[in-house]
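# Got a predicted structure here, sequence first:
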Amino acid sequence: MKVKEVAKLAGVSVRTLHHYDEIGLLIPDQLTESGYRVYSEQNLEQLQQILFFRELGFPLKKIKEIVTSPDFDRLEALKLHEEMLVEKKKHIDTLLQTVAKTIQHARGEVHMSHKETFQGFDFSSNPYEQEARERWGDQAVDESNAKVAKMKKNGQMEKFQEDMNGLYARLAELRHTDPASEDAQAAIGEWYRMLSQMGSYSAEAFKGLGQMYVADERFTKNIDNFGEGLAVFMRDAMAIYADQLPK
């Protein structure tokens, strides 16, 4: 199949396929004398794998490492995709239930507890672990994962998650105020201490994390579920707080 046919079939742009070729992620098996890319059945299978990984939020650099590895097992990868997508579906279903109940609550038809209001929001795991490793190194991320695993083992994770969601809600109430204000800095200080339970954050790392909240649309979308503009507010408040931390 030629590039336009593959693009139409897979729902991606021709430019995307050209980019995948240029970075060595998906190289067509044939190139005609006229310079046209021709994709084989094996190329299509590999493209499906790439798009599954993209759907799950993997960066292209990591996808290339995985699919070009001599140890790559397509069937094993498909099973992993299935497991991760099932978990993602459960998460989305929970959020949809929360939205539906929130609509009923807004209409006065039902009452929602604070816990029910934030059902489905989970910021205790890190879906952007690869980016974190690239920014702050394997040791920092491994230490953080170990702390989270210990909290889960000790049954502390649910309470921690509730506290985290409650703090997000509190910060959302403050998002229209000055991020340098006493209340905003007190709340962001709690955020710093809460994050420090899962890992060690230098002033630079804490400020960098806040910048990622705005630079990465995935972070922005999740955080702004608590209130539009919260990600920007947290970035600014975290930068101010970080400047006061010991260097």
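Yes, it's here.
# CA only for contacts and neighbour counts going forward, please
OK.
# buried residues in the one helix or strand R218 maps to?
Per DSSP states H and E: R218 is located in helix 217-223. The neighbour-count check on helix 217-223 (16 or more other CA atoms under 10 Å) flags 219-223 as buried.
# And A237, how far from S196?
Distance of A237 to S196, given as CA to CA, to the nearest Å: 17 Å.
# So for those two, which residue has more residues nearby?
Taking other CA atoms under 10 Å, A237 and S196 do not tie; A237 has more neighbours (24 against 15).
# thinking that one is in contact with D183, fair?
No - no contact is recorded between A237 and D183 when judged using CA atoms under 8 Å, the distance being 10.6 Å.
# Common neighbours of the two, please.
Counting by CA atoms under 8 Å, 6 or more residues apart in numbering, no residue touches both A237 and D183.
# what's the distance between the helix or strand just after the helix holding R218 and the middle of its chain?
Later in the chain than helix 217-223, the nearest helix or strand by DSSP H and E is helix 230-243. Using CA atoms, centre = their mean, to the nearest Å, the distance from the centre of helix 230-243 to the centre of the chain it belongs to is 19 Å.
# So which elements touch helix 230-243?
Secondary-structure packing of helix 230-243 (3 or more CA pairs under 8 Å, 6 or more residues apart in numbering; DSSP states H and E): helix 157-174, helix 182-196, helix 203-215, helix 217-223.
# how about a markdown table for the ones you listed, with distance to T117 added?
Putting the helices and strands packed on helix 230-243 into a markdown table (distance: least, CA to CA, whole Å) gives the following:
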| stretch | distance to T117 |
| --- | --- |
| helix 157-174 | 10 |
| helix 182-196 | 20 |
| helix 203-215 | 22 |
| helix 217-223 | 15 |
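# for comparison:
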Amino acid sequence: MEMTVKGLADLVGISVRTLHYYDSINLLNPTSISESGYRLYSEGDLDKLQQILFFRELDFPLKKIKTMLDNPSFDQQAALKMHKKMLIEKRNGIDQMIQTIDQTLLHLKGELSMTNEEKFKGFDFNKTKYDKEAREKWGEKIVDKANNRINSWSVKEKNAKSEAMNQIFKKFSELRTQSPGSKEVQANVQKWYNYLNSNIDYNYILEVFKSLGDMYVADARFTKNIDQFGKGTAQLIKEAIDIYVENCQ
């Protein structure tokens, strides 16, 4: 049974604009178009989307996913086995962190003694997708450097830069109905990237910029603040930054 783009989006729980973008880059094209112009997805398309989302869950970039799926030698069963292996490793890491939390709670109650090494079991910033975000967020030297730059501004400068930033986020809010890969949205992403590099005394390399976008939806505090401009703004920016970074690599 064929499904429309809205039906597929509702079934899977992803946005219609994401499916439109996958179609535009030839990652996932609908099998057919109805006489009314509706995109129609087949059972095979659903299987392919499942593969794509497994790869995305494991942080594979879209370009790499497309290359693998387009390869005539692509083996779906072998890929699924690889997905399972990698997800088990990810789950084991999460289980270890949960165990560390439980042990830390007992340690704080005085019921258990922990070594310094045991307090950090489960953390692996060399592998996590938030590596750069964590370094930016907790690295004292980087934070101090950025704060020194900001604190050097006059009140007038701070107000001007704050207004410039608000205008960028307002523009993102106005563009919420567009695809994150559209020219207008991507132009605003470029504007935001330029703003960060021009006003914060820290080089926002692409990897850090992507992690910043991830944080907009992973951290509820960021999502709440950004979505004050309009519900869904944070999600749009995250998806748009992902596309921007992929296109720059």
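Perfect, I can see it now. In this text the structure is predicted, and so the values were computed from the model without any measurement.
# Got a TM-score for the two of them?
Overlay of the two chains. TM-score (TM-score structural alignment, normalised by the length of structure 1): 0.54; 156 aligned residues with a CA RMSD of 3.3 Å.
# Show me which of the buried residues of helix 217-223 of structure 1 is closest to P28 of structure 1.
Proximity of those to P28 of structure 1 (CA to CA) peaks at F219, which lies at 33.9 Å.
# Nearest residue to the middle of structure 2?
For structure 2, D214 is the residue whose C-alpha lies nearest the centre (CA atoms, centre = their mean; 3.6 Å).
# In space, what's closest to that one - neighbours in sequence excluded?
Closest residue in space to D214 of structure 2, ignoring its immediate chain neighbours: K238 at 5.9 Å, by CA to CA, 6 or more residues apart in numbering.
# residue contacts, the one you found?
By CA under 8 Å, 6+ apart, the contact list for K238 of structure 2 reads 210, 213-214, 216-217.
# can you list the residues you listed in TSV and add distance to V5 of structure 2?
Output for those, formatted as TSV (distance: CA to CA, whole Å):
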residue	distance to V5 of structure 2
K210	27
G213	26
D214	25
Y216	26
V217	24
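# Please list all residues in contact with M194 of structure 1.
When contacts are counted by CA under 8 Å, 6+ apart, M194 of structure 1 touches M164.
# How are the helices of structure 2 distributed by residue range?
Along structure 2, counting by DSSP state H, helices occupy 5-12, 16-24, 43-57, 62-70, 76-108, 131-138, 140-151, 155-174, 183-199, 206-218, 220-226, 233-248.
# re earlier: nearest to V12 of structure 1 among the buried residues of helix 217-223 of structure 1?
For the buried residues of helix 217-223 of structure 1, the closest approach to V12 of structure 1 (CA to CA) belongs to K221, at 22.7 Å.
# ok so, going back, any idea which of the helices and strands packed on helix 230-243 of structure 1 gets closest to L85 of structure 1?
Checking those against L85 of structure 1 by CA to CA gives helix 217-223 as the closest, at 17.0 Å.
# ok now that closest one, how far from the chain's centre?
8 Å.
# hmm, who's touching that helix?
Helix 217-223 of structure 1 is touched from outside by 212-214, 230-231, with contacts defined as CA under 8 Å, 6+ apart.
# got it, and stretch 106-121 of structure 2?
Taking CA under 8 Å, 6+ apart as the rule, stretch 106-121 of structure 2 contacts 96-97, 100, 103-104.
# Likewise for stretch 231-247 of structure 1?
Stretch 231-247 of structure 1 has contacts (CA under 8 Å, 6+ apart) with 171, 175-176, 179-180, 184-185, 188-189, 202-204, 206-207, 209-211, 213-214, 219-220, 223-224.
# Could you identify the buried members of those?
171, 175, 179-180, 184-185, 188-189, 203, 206-207, 209-211, 213-214, 219-220, 223-224.
# any idea how far Q167 of structure 2 is from the aligned partner of Q46 of structure 1 in structure 2?
Matched to structure 2 by TM-score structural alignment, Q46 of structure 1 sits across from K48. K48 of structure 2 sits at a distance of 39 Å from Q167 of structure 2 (criterion: CA to CA).
# ok, now L8 of structure 2?
Going from L8 of structure 2 to Q167 of structure 2 by CA to CA gives 34 Å.
# And P30 of structure 2, by the same measure?
P30 of structure 2 is 37 Å from Q167 of structure 2, where distance means CA to CA.
# likewise Y195 of structure 2?
Here the criterion is CA to CA. By it, Y195 of structure 2 lies 11 Å from Q167 of structure 2.
# Who has more neighbours out of these two?
Y195 (15 against 12).
# can you name the farthest residue from the center of structure 1?
Distance to centre of structure 1, CA atoms, centre = their mean, peaks at E33 (42.7 Å).
# Now check it against structure 2: what is it aligned to?
Residue correspondence to structure 2 (TM-score structural alignment): E33 of structure 1 is matched to E35.
# What of R74 of structure 1?
Using TM-score structural alignment as the criterion, R74 of structure 1 maps onto Q76 of structure 2.
# in structure 2, what residues pair with stretch 100-120 of structure 1?
Here stretch 100-120 of structure 1 aligns to structure 2 at residues 102-122, judged by TM-score structural alignment.
# Next: stretch 192-201 of structure 1.
Stretch 192-201 of structure 1 maps onto no residues of structure 2, going by TM-score structural alignment.
# what sits against Y204 of structure 2?
Y204 of structure 2 touches 193, 196-197, counting by CA under 8 Å, 6+ apart.
# Save the residues you listed as TSV, and put in neighbour count too.
Shown next, in TSV, are the contacts of Y204 of structure 2 (neighbours: other CA atoms under 10 Å):
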residue	neighbour count
Y193	17
L196	16
N197	13
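# now, among those residues, which is nearest to K84 of structure 2?
Y193 (35.6 Å).
# And the closest one, what's its match in structure 1?
Checking TM-score structural alignment: Y193 of structure 2 goes with nothing.
# Could you check how far Y193 of structure 2 is from G13 of structure 2?
Distance from Y193 of structure 2 to G13 of structure 2, by CA to CA: 29 Å.
# now swap in S211 of structure 2 and tell me
Remark: distance between S211 of structure 2 and G13 of structure 2 (CA to CA) = 23 Å.
# residues in contact with the nearest residue to D242 of structure 2 once chain neighbours are set aside?
Leaving aside its chain neighbours, D242 of structure 2 sits nearest to K210 (6.1 Å; criterion: CA to CA, 6+ apart). Counting by CA under 8 Å, 6+ apart, K210 of structure 2 touches 238, 241-242, 245.
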